Each structure stands twice: as structure tokens, then as C-alpha cells.
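Student: coordinates only, sequence not included:
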């Protein structure tokens, strides 16, 4: 007989700093978690009602939220996996097959994941992935360390033209126009706000 490890799912955890902030929230209520990962916290024991209330208050102050609904948890896992893969893995796997990758990581059929995502997020999973990629492209352009050709290759686009078309469609400017734009410093978005 195996004991199930209590877990909490946390919305809006998209980066290593988020993990640190959530870990600190647990420390503030006197609870030491077994592990804190993007979107998920494993605990030694279930939290009391009072501990959950304190935790919810601390999380809310930092822009996080505890999730109870299973479909919402799965939606957040999808988002977290896409964000982590695109924004925090170096080098980015340019040959990634998203359908197989997400199915393998989350242990659900891709059609189910895609349908759930579309129904709950209001855009398709493919559109979400493209939007996250475009945000990463904006970051590369902002820091001006790579050419557009290098960015296209690094992000898995078949050509500069393919990247440029997608970028213009989502952002409204070509990568070159964006680079020249004075407003580019104000056009980056928080990763958890991209939909």
C-alpha cells in the first residue's frame, strides 16, 4: 500500500523566481514542503483549514492562486510546460513535436489536451504555443544578441520569412520594425498574461 503524497497546484508559477516566492510563502506559515516546482507543491502532510487560508492570502499578495479543479490544474500544467520549454530551456529543442511531447509529459491524449485547452483558454493550444514563441522572439530582439536568421533557427522556424510572417501576424510589426521601434521596451508581456 502506497501513501499518496499531498499536493497543491498553484496558478501563475512561470519561472524560478516564482518557485522561490511560493517556497517563502510556505515558510511564512511554518510549513516545509517536500518540493516546490513550477505549478506544483508536494507536502509532507495535508494543510489545516487555517494554514490553507493563510497560504491563500500570501499567494494572492504575490499574484498566485491555489487551484482545486482538476481541469484547471491540467490547463495550468499545459501552460507551465509550454512556458518552461520555450522560455527556460537552453538550448531550445527546435525539432520538438508538441503533440507527442505534451502527451508524453502529461499522460493524456493530445486531442483531449488540445480540446480542453481551447475550451478553457479561448484560443487553440497551437496559437498559445506560437504566442509564447513570439514573446521569446521579442526578448531576443530586445537584447539584440542574435540576428533574425539566428532567432528563426533557434526557435524552430523553417525560415526567416516564416518567422517574420508569424511575428507580424501576432505582434503587428515585422521583427525588423519591432527592433527599430522605440516602444519595444513597453511591449513585452508577463508570461502568465499571454493568451
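Tutor: Perfect, thanks for sending it. Treat the numbers as computed from the prediction; the structure is a model and nothing was measured.
Student: okay, CA-based contacts and neighbour counts for the rest of this
Tutor: Noted.
Student: list the contacts for the residue nearest to residue 179 when sequence neighbours are not counted?
Tutor: Spatial nearest neighbour of residue 179, excluding adjacent residues (C-alpha to C-alpha, 6 or more residues apart in numbering): residue 141 at 6.0 Å. Contacts of residue 141 were listed using C-alpha atoms under 8 Å, 6 or more residues apart in numbering, and they are 148, 175, 178, 179.
Student: For residue 141, give its distance to residue 55.
Tutor: Counting by C-alpha to C-alpha, to the nearest Å, the gap from residue 141 to residue 55 is 38 Å.
Student: also this one, for the comparison:
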């Protein structure tokens, strides 16, 4: 889940089954009930899949989802980037060694955590460019880039065009956060 609408959709599906969500966060739901019966679990899984979600029961999948959620929340929904590097930040928040998390993520997702972070940051840059409220220096600062040159180089490497060309083209090829 990557937005408020996603959280509401999941809560709605839980309610349809007579379940009571206590806390709904990006990537995690806590329900009042201690356990789901097989029928509820099957229906919930089917209904969530129809909405583009997945019921996670594997520990490894849960950790991957936690990594993604942490990165997405940090980049897209927080005003400030972490004060330390992402590897330390992620390891600290998830209480696991970063090398374990990195290996697990790469094996499961086919890209590194670093590449996932870059892709998310570039999507945030695209969003800010489309809004046209900030200049490139402000966007670089807000998204944690050390300079406009670094942002531009990474943007071009990922998208094939400079931020200026992207903005001037008027053709905004953006991805939903869960597809980045």
C-alpha cells in the first residue's frame, strides 16, 4: 500500500469480511481478531489481489515490504531526508544487519536497495518538476542530492533525458510508487 486510498481500500475489504482493522499503515495492517479462519484468509487474499495487493505471510516478503515502505515513506511523505546514509537508516529502523537486508532485497526484487532508492528519488523529482513550484536547486536539496549536477546526471541515467528536457517536453511519463 502506498497511499491513503490504498489504506482505505484494504480497510474496506477487511470490513466486508467482518474484520476490524486497528491500525493500517503502508504495507501492514493490524486487526482486532487474533487469527483468520481459512475461508476469511482465502477471500481476503483473492479480494486484495483483485485490487493489486498481496497478502504477505512469508517472513522474507514481509521484510522486503518493510524496506520498500520505509524508503517510500521517507522519500515521498517526509519533509526531510534521513540525517545518516540510507544503509544505516534502514538497518536501524528494521533491526537487521544491512548486508542481510541488501542480499535479501536483491535476490527477491532483482535490483539493489540503492537502485530502488534512486528510482524512488527520481520519481519524486519528476513529481516536483511537474508541479513547477520549485527550481532545480530546491528540488535537489529537497530530494537529498548534493548538487543540481548530481541530480541531473542521475536523472538522465535513469530516464534518458535531463530534468529540463523532461519538464519542457510536457510528456510526463510517471510511474505509480508501487511500480517504481
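Tutor: Thanks, I have the structure now. None of the values given here were measured: they were computed from a predicted structure.
Student: would you list every one of the strands in the first structure?
Tutor: Taking DSSP state E as the criterion, the first structure carries its strands at 7-11, 35-37, 40-42, 65-67.
Student: okay, those, which one's buried deepest?
Tutor: Of the strands of the first structure, the one with the most neighbours on average (mean count of other C-alpha atoms under 10 Å) is strand 7-11, at a mean of 21.
Student: quick one, what contacts the residue positioned nearest the centre of the second structure?
Tutor: Against the mean C-alpha coordinate of the second structure, by C-alpha atoms, centre = their mean, the closest residue is residue 72 at 3.1 Å. Taking C-alpha under 8 Å, 6+ apart, we find residue 72 of the second structure in contact with 2, 120, 177.
Student: Please tell me which one of those residues counts the most neighbours.
Tutor: Neighbour counts for those (other C-alpha atoms under 10 Å) peak at residue 120, which has 24 neighbours.
Student: Which residues are in contact with that residue?
Tutor: 71, 72, 75, 177, 180.
Student: list the contacts for the aligned partner of the third one in the first structure?
Tutor: Residue 75 of the second structure is assigned residue 86 in the first structure as its aligned equivalent, the criterion being TM-score structural alignment. Residue 86 of the first structure makes contact with 92, 132, 133, 136 under the criterion C-alpha under 8 Å, 6+ apart.
Student: Adding distance to residue 183 of the first structure, write the strands of the first structure out as JSON lines.
Tutor: Output for the strands of the first structure, formatted as JSON lines (distance: least, C-alpha to C-alpha, whole Å):
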{"stretch": "strand 7-11", "distance to residue 183 of the first structure": "30"}
{"stretch": "strand 35-37", "distance to residue 183 of the first structure": "34"}
{"stretch": "strand 40-42", "distance to residue 183 of the first structure": "36"}
{"stretch": "strand 65-67", "distance to residue 183 of the first structure": "32"}
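Student: mind checking which of those is nearest residue 171 of the first structure?
Tutor: Taking C-alpha to C-alpha, strand 7-11 is the member of the strands of the first structure nearest to residue 171 of the first structure, at 25.7 Å.
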